[in-house]
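J.: No sequence on hand, only this structure:
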């Protein structure tokens, strides 16, 4: 990636931006905060278009089917957006009014039906009626000349009617605490009628929106056009300018620089190209080789990307993620189900082929580990061919735990070997060798403490040599004063290395849990038996439910454990923070040419 600065005359600004967008190879960084009336207007138009699309999307399956119909060549997208926006506002107002009425009806439910106009008619005849509310069980007494009638009661409150001729003091003493009870403007019967009318109006508005949903694809395209207009204006308004010259800055892939220079020469731009400087927020552009392309699906799903200054570890993550998934799920039938799903996905959904290939790789890994561990839906008596695939060594939990620790040590070793190669020939590469020795010392220590294996005689030499290399070469002498804290924290770092190795035991523990759940449901089904249709149906339902649940738990295990071991344990040792952001060049889409021409006018 290269940092580029482009200069052009202010009068040629739009021409320069058009050509730059045509090239589509530069991610433009704003020199100043983009602002301006035209930009704000475009952003508002985009917000309206997105609200209209979202409003239509809430109408459900019927709107989805209508949206596939041809909207008609005479449809105007902007007019449709305004109509949808107006209907959405009407619907929101109706829904709010309806909810207000419904809340009032719930508040007045204990009073039953009454006529608010009757109170007004009594007032005309000189009779005042005040409705009050007091705590339930509290005794209120009306003074002479006034009447007090209980009219409703709820769990913790009672409602009374206080009445008499002439005015009644709002603060009159009734021998207890009370508050005025607010009466509505309409009677409950009138409010129920208004709710019904609101429901009819809402149905009418939804019907009209449903009719407009046939234009959904048109609105989607228009929203994309406006979004690109907004992007164009953000770039234009974010450019710097001085003395008749405007300029912008950004980043472009190194292989696109020649084409950029050619355009600069043809249009008379000034162009400065340099390498990014340390500390700059450079976007990340990774072109994955076809063999590891499937891992892009996982990174996109997790929304993670290594930073520009960090190492691309795609191949390592792909290999070990595939290995971890096989160990975590570890049942051949589950793996075959994943393989079948991957094939269907590959054939039927062209846009998901990369995900299908990843699923296929994971499925084959699960089939392999399920076959060698003898796990086929928990079936005990396997056919001779399937039984012959089983490796008895894997039936011993001690061996599988030790294998988990060994995989962990290898995984973390790759990180430190990689770091040492990167650091060479600087002396700090020896510190990475020291960390590598510590990883293996912790592997032997974990095997001894957890599994009871004897420590090798060279354990303390291995650990000691690693610590010495780290202490001596971890920090260059010129930086020692500012990084002394790393040396003080070394004991804690050693402990974290040990716990990182222990963390890989999850590969064993989750696999055992998967088998345990499988065996439990198989046992429940067998205890019911298949003696008749009823028991057979019940047993089949238990098996389907149990294995479905196990698959869901296995999927969660993959997301939690297989991902974590790559993005936390391994990444920490590699020094990877996944701080990257995707490279998003300023580029043209085919359908925006006309709208851009209108903008410039």
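T.: Received it, and whenever you're ready, just let me know what you need. Here the structure is a predicted model, which is why all the values come from computation and not from measurement.

J.: Going by C-alpha atoms from here, please, whenever you check contacts or count neighbours.
T.: OK.

J.: Neighbours of the closest residue to residue 116 other than its chain neighbours, how many?
T.: Distances taken as C-alpha to C-alpha, 6 or more residues apart in numbering place residue 187 nearest to residue 116, at 5.7 Å, with adjacent residues excluded. Neighbour count of residue 187, defined by other C-alpha atoms under 10 Å: 18.

J.: the strands in this structure, which residues?
T.: Secondary structure of the chain (DSSP state E): strands at 2-9, 27-29, 127-135, 147-153, 157-165, 179-180, 240-242, 245-252, 270-274.

J.: Among these, which comes closest to residue 582?
T.: The closest of these to residue 582 is strand 27-29. By C-alpha to C-alpha, the value is 10.1 Å.

J.: which parts of the closest one are buried?
T.: 27, 28, 29 (16 or more other C-alpha atoms under 10 Å).

J.: any residues touching it, and which ones?
T.: Strand 27-29 has contacts (C-alpha atoms under 8 Å, 6 or more residues apart in numbering) with 235, 238, 248, 249, 250, 251, 252, 583, 584, 585, 586.

J.: I'd like those residues as a markdown table, with neighbour count and distance to residue 472 appended.
T.: Shown next, in a markdown table, are the contacts of strand 27-29 (neighbours: other C-alpha atoms under 10 Å; distance: C-alpha to C-alpha, whole Å):
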| residue | neighbour count | distance to residue 472 |
| --- | --- | --- |
| 235 | 21 | 50 |
| 238 | 20 | 49 |
| 248 | 22 | 46 |
| 249 | 21 | 43 |
| 250 | 21 | 41 |
| 251 | 25 | 39 |
| 252 | 24 | 40 |
| 583 | 18 | 39 |
| 584 | 16 | 43 |
| 585 | 19 | 45 |
| 586 | 21 | 48 |
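
J.: Let me know the closest of those to residue 314.
T.: residue 583 (17.1 Å).

J.: Make sure the closest one is actually in contact with residue 284.
T.: Yes - when contacts are counted by C-alpha atoms under 8 Å, residue 583 is listed as touching residue 284 (5.4 Å).

J.: okay, now residue 552: neighbour count?
T.: 12.

J.: any idea how far it lies from residue 329?
T.: Separation of residue 552 from residue 329 (C-alpha to C-alpha, to the nearest Å): 11 Å.

J.: again with residue 108
T.: The gap separating residue 108 from residue 329 is 58 Å, by C-alpha to C-alpha.

J.: Kindly report the same for residue 5.
T.: Computed as C-alpha to C-alpha, the residue 5 to residue 329 distance reads 52 Å.

J.: One more to weigh against that first structure:
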């Protein structure tokens, strides 16, 4: 990256921002000052338009068939957004009214149909009538001259009418009379529901103009980008300056634009303290993993390593082990294919490619372990020929997790050692690999009861001494105090990979438990079939929901925390996002 300062005439600032946006090369350097009202308003307009688009898409989804567009769907994107928001505001008010009426009707149901005006007529004649609901324990004694008429009594509620020719009060809350008979309230609720349905249909009809709303959103995003860039402008007299970054190979194009538009351009190397954006150019086969980085909004710093390849490989392995079932992988794959076909060209290619790879890996792992919906395979099944790992063999599965941990973290320290091979720090990183494998054998000894190889005393001990010497820790007292904890951390990180086995085993246990519950149902056939279906579908659906969540929690952790901490990766990067027309 190169740091650029673009200098232009202050009176031409808007024209300059438009031209830079058309060029689409300059990542504007963020400013420390808060956004101006203009930039904040521009961002709010984007969010408002996005909300309008979501409303019409949701309304269209709620309808089996989208109503045809009508005259209300005319107008540009801005007009459509205003109309959608107005309709939604009206619909929200009607929903609130409908909810209140429904609740009021539920409260009044115990009293049946009555006309509240008759209560007013009785009051005019000197007879006070009040409605009450309380628990049997709260039921008061009637005051002198007051009569109670119970309308309903249950184990937890008493509804009664209190009547008297004299004013009276009771120590329990009074039920407020409605403004109209319950039948009239029910009619109002029905009218509100009809109006809600009509408005929802109107919103669904506006989905036919979703493309216009999307185009409007794009325009608003362009306006918001220029507003942010405008905030970053520094003015000196009759000139303005905009600083930013662009790739080295893009500098000539920007210089040509500067010559054409009369800008001044200063090209520099980024200073050590600059917040330089990160531009990662992965080969096509690696691009799907960028979906994960974008999802968690985490990017390597400008001077940090691009670990896309290692991340992709191990994330696929972690996904397979955490889901751990070929049957689930096939179901996920079938669902993905159905959604992909439905979306057609609108389907995000990288997202689907990533999920296809993950689930194919899951199917392969499930086949290698013989895991299919938690069902024990028959002895004669040909699928038994594919099994090479027994998930019930706990020591073997734990050892596999330790091997994955050691290999994963060895890649991290080996990468550092190669990168720093011309310095003592490279030797220190190579020494840590010896410590790491010592931690691997220690985990096998403490958790699996395997004998600790005598040679590893020398290997791991020598690694500790070499790391202590080559890292320069001996001359830094604070680091020297932390050094023992760093060594212990190698063992802790190795053991942390057991989560791959533990979570996968828990998923298998849940599947087997629901299978056993379904198999144990002993009811007449008419009752057994629906109950078995509920148990099987509900249990496996729960497992299929929890599986991806475990990948997000544990799979990401092993890559972003354990592996990255050994690599020295802090994920402090900002994605290269130039001022451009979208």
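T.: Right, received. Where do you want to start? Since the model is a prediction, treat every value here as computed from it, not as a measurement.

J.: List the TM-score for the superposed pair.
T.: Here the TM-score for the pair of chains, by TM-score structural alignment, normalised by the length of structure 2, is 0.80; 570 aligned residues with a C-alpha RMSD of 4.5 Å.

J.: Please identify which of the strands of structure 1 is closest to residue 297 of structure 1.
T.: The closest of the strands of structure 1 to residue 297 of structure 1 is strand 27-29. By C-alpha to C-alpha, the value is 22.9 Å.

J.: That closest one vs structure 2 - mean distance after superposition?
T.: The superposed strand 27-29 of structure 1 is, by mean C-alpha distance after the TM-score superposition for structure 1, a mean 2.6 Å from where its aligned residues fall in structure 2.

J.: so how far is that strand off the chain centroid?
T.: 25 Å (C-alpha atoms, centre = their mean, to the nearest Å).

J.: can you give me the helices in the stretch 301-450 of structure 1?
T.: Counting by DSSP state H, counting those that start in this stretch, the stretch 301-450 of structure 1 has helices at residues 314-329, 332-348, 353-373, 384-388, 397-423, 429-451.

J.: Any chance of the strands of structure 1 in JSON lines with distance to residue 120 of structure 1 as columns?
T.: As requested, these are exported to JSON lines (distance: least, C-alpha to C-alpha, whole Å):
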{"stretch": "strand 2-9", "distance to residue 120 of structure 1": "77"}
{"stretch": "strand 27-29", "distance to residue 120 of structure 1": "69"}
{"stretch": "strand 127-135", "distance to residue 120 of structure 1": "9"}
{"stretch": "strand 147-153", "distance to residue 120 of structure 1": "18"}
{"stretch": "strand 157-165", "distance to residue 120 of structure 1": "13"}
{"stretch": "strand 179-180", "distance to residue 120 of structure 1": "17"}
{"stretch": "strand 240-242", "distance to residue 120 of structure 1": "70"}
{"stretch": "strand 245-252", "distance to residue 120 of structure 1": "72"}
{"stretch": "strand 270-274", "distance to residue 120 of structure 1": "82"}
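
J.: Quick check: which of these is nearest to residue 219 of structure 1?
T.: The closest of the strands of structure 1 to residue 219 of structure 1 is strand 27-29. By C-alpha to C-alpha, the value is 27.1 Å.

J.: For residue 108 and residue 329 of structure 1, work out which one has more neighbours and name it.
T.: Comparing residue 108 of structure 1 with residue 329 by other C-alpha under 10 Å, the one with more neighbours is residue 329, at 31 against 18.

J.: Hmm, the more buried one is touching residue 514, no?
T.: Yes - between residue 329 of structure 1 and residue 514 a contact is recorded at 6.8 Å, counting by C-alpha under 8 Å.

J.: Overlap in contacts, those two.
T.: Common neighbours of residue 329 of structure 1 and residue 514 (criterion: C-alpha under 8 Å, 6+ apart): residue 554.

J.: Kindly list the longest helix within structure 2.
T.: Longest helix in structure 2, counting residues (DSSP state H): helix 77-108.

J.: Buried residues of that helix, list them for me.
T.: Buried residues in helix 77-108 of structure 2, counted by 16+ other C-alpha under 10 Å: 77-78, 80-81, 83-85, 87-88, 91, 94-95, 97-98, 101-102, 105, 108.

J.: Could you do stretch 512-521 of structure 2 as well?
T.: Those would be 512, 513, 514, 515, 518, for stretch 512-521 of structure 2 by 16+ other C-alpha under 10 Å.

J.: what do you get for stretch 555-570 of structure 2?
T.: Under the neighbour-count criterion of 16+ other C-alpha under 10 Å, stretch 555-570 of structure 2 has 555-556, 558-564, 566-567, 569-570 buried.

J.: just curious, which of these is nearest to residue 446 of structure 2?
T.: Ranked by distance to residue 446 of structure 2 (C-alpha to C-alpha), those are led by residue 562 at 20.8 Å.

J.: I'd say that closest one and residue 493 touch.
T.: Yes - contact criterion C-alpha under 8 Å: residue 562 of structure 2 and residue 493 qualify, at 6.3 Å.

J.: Which neighbours do the two have in common?
T.: Both residue 562 of structure 2 and residue 493 lack any common contact, where contact means C-alpha under 8 Å, 6+ apart.

J.: The buried residues of stretch 512-521 of structure 2 into a markdown table, with extra columns for distance to residue 20 of structure 2?
T.: Below are those laid out as a markdown table (distance: C-alpha to C-alpha, whole Å):
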| residue | distance to residue 20 of structure 2 |
| --- | --- |
| 512 | 60 |
| 513 | 61 |
| 514 | 60 |
| 515 | 62 |
| 518 | 65 |
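
J.: give me the number of residues near the aligned partner of residue 208 of structure 1 in structure 2?
T.: Counting by TM-score structural alignment, residue 208 of structure 1 corresponds to residue 202 in structure 2. Taking other C-alpha under 10 Å as the neighbour definition, residue 202 of structure 2 ends up with a count of 23.

J.: quick one: contacts for residue 202 of structure 2?
T.: Neighbours of residue 202 of structure 2 in contact, by C-alpha under 8 Å, 6+ apart: residue 67.

J.: gap between it and residue 383 of structure 2?
T.: Look at residue 202 of structure 2 and residue 383 of structure 2: by C-alpha to C-alpha, they are 54 Å apart.

J.: Also residue 439 of structure 2?
T.: Using C-alpha to C-alpha, which is the criterion applied here, residue 439 of structure 2 is 37 Å from residue 383 of structure 2.

J.: who has more neighbours, the two?
T.: Between residue 439 of structure 2 and residue 383, residue 439 has the larger neighbour count (other C-alpha under 10 Å), namely 25 against 14.

J.: Could you report the distance from the more buried one to residue 555 of structure 2?
T.: 21 Å.
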